[in-house]
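Asker: Give me coordinates for this.
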Amino acid sequence: MSDVKLFTYADLEEHKSRNSLWLTIHKKVYDVTAFLDEHPGGDEVLLEEAGRDGTEAFEDVGHSDEARDMLLKMYLGNLNPAEAAKNTTTANGKAQSGTPAPSAARFLMPIMVILAWWVYRQYFA
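Answerer: Next comes the predicted model:
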């Protein structure tokens, strides 16, 4: 039997403040409270991801190996596999389960609309 502690999104929701800030990256749960003032990107970056899955934000920045090693000191346990399978979305549209929000679709949709409009004008107007 493993000694790794398992957490749920409800557990993470309880730790979304400056006084206690947890998040999950790659299905591992970290307490980043002590790192708030030291984070090179500012504390607001961590506060925005507080209490949920910060994998996409973490990977989008392209953190160094040193930054990844720092996570080892903040490790609390793993996200419960049943929770990791959930695909819940927050109010701002970010996926919590590690599934990336459809950012490419949001970028391509306006281009596709403009292209469709242009094709319509060229062939049907």
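Asker: CA atoms for contacts and neighbours, from now on please.
Answerer: Fine.
Asker: In this structure residue 20 contacts residue 30, no?
Answerer: No - at 10.8 Å, residue 20 does not count as touching residue 30 under the criterion of C-alpha atoms under 8 Å.
Asker: next up, for comparison:
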Amino acid sequence: MATKIITLEELREHTTKDSLWVLLHGKVYDVTKFIDEHPGGDEVILSESGKDATEAFEDVGHSDEARGHLPGMHVGDFEKGASVKAKAYQSTASAAAVENAVEQTSNAFYFVPLAVLVAYFAWRFYS
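Answerer: Coordinates of the predicted model:
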């Protein structure tokens, strides 16, 4: 059976809590059912929707268990040669403002999932 090819338009149609797809390593996954269980919270995944989330996914250092969930969520492969770019900003001032906001909140996006993992392993160790 051939793998379904997902276009950029299709990917961008699924960017809400009710229907959420993410692009990781050229493959598209439907994470809608998992969003409430995500240790980092739904905002983390929602912020990466509609674009390539591979770098964010790898930067956090997801476990083998997390990666094991992906095959069951696979929707299809992203179209070859397609480019996923963030929307262009109208001015450099607004781009700088967005960059500042990202810098201020990005630490929380990395430390919250890490803290959850540490708490989980501590709980497993002591129980």
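Asker: Which of residue 20 and residue 30 of the first structure has more residues huddled nearby?
Answerer: The neighbour count for residue 20 of the first structure versus residue 30, taken as other C-alpha atoms under 10 Å, is higher for residue 30 (21 against 15).
Asker: Which residues outside whichever helix or strand the more buried one is part of are in contact with it?
Answerer: If you go by DSSP states H and E, residue 30 of the first structure is part of strand 28-31. Identification of contacts with strand 28-31 of the first structure by C-alpha atoms under 8 Å, 6 or more residues apart in numbering yields 7, 20-24, 71, 74-79.
Asker: how about TSV for those residues, with distance to residue 116 of the first structure added?
Answerer: Listed next are the contacts of strand 28-31 of the first structure as TSV, based on distance: C-alpha to C-alpha, whole Å:
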residue	distance to residue 116 of the first structure
7	46
20	49
21	45
22	44
23	41
24	40
71	46
74	49
75	49
76	50
77	49
78	46
79	43
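Asker: Specify which member of those is nearest to residue 39 of the first structure.
Answerer: Closest approach between those and residue 39 of the first structure, by C-alpha to C-alpha: residue 71, at 12.0 Å.
Asker: tell me the centre residue of the first structure?
Answerer: When C-alpha atoms, centre = their mean is applied to the first structure, the residue found nearest the centroid is residue 54 (2.6 Å).
Asker: rewinding a little: and the strand holding residue 30 of the first structure, how far from the second structure on average?
Answerer: In the superposition against the second structure, strand 28-31 of the first structure averages 0.3 Å from its aligned positions (mean C-alpha distance after the TM-score superposition for the first structure).
Asker: Show the subsequent helix or strand relative to that strand.
Answerer: Going down the chain from strand 28-31 of the first structure, the next helix or strand is helix 43-49, by DSSP H and E.
Asker: Mean distance of that following helix to its aligned residues in the second structure, please.
Answerer: Superposing on the second structure and averaging over aligned pairs (mean C-alpha distance after the TM-score superposition for the first structure), helix 43-49 of the first structure comes out at 0.6 Å.
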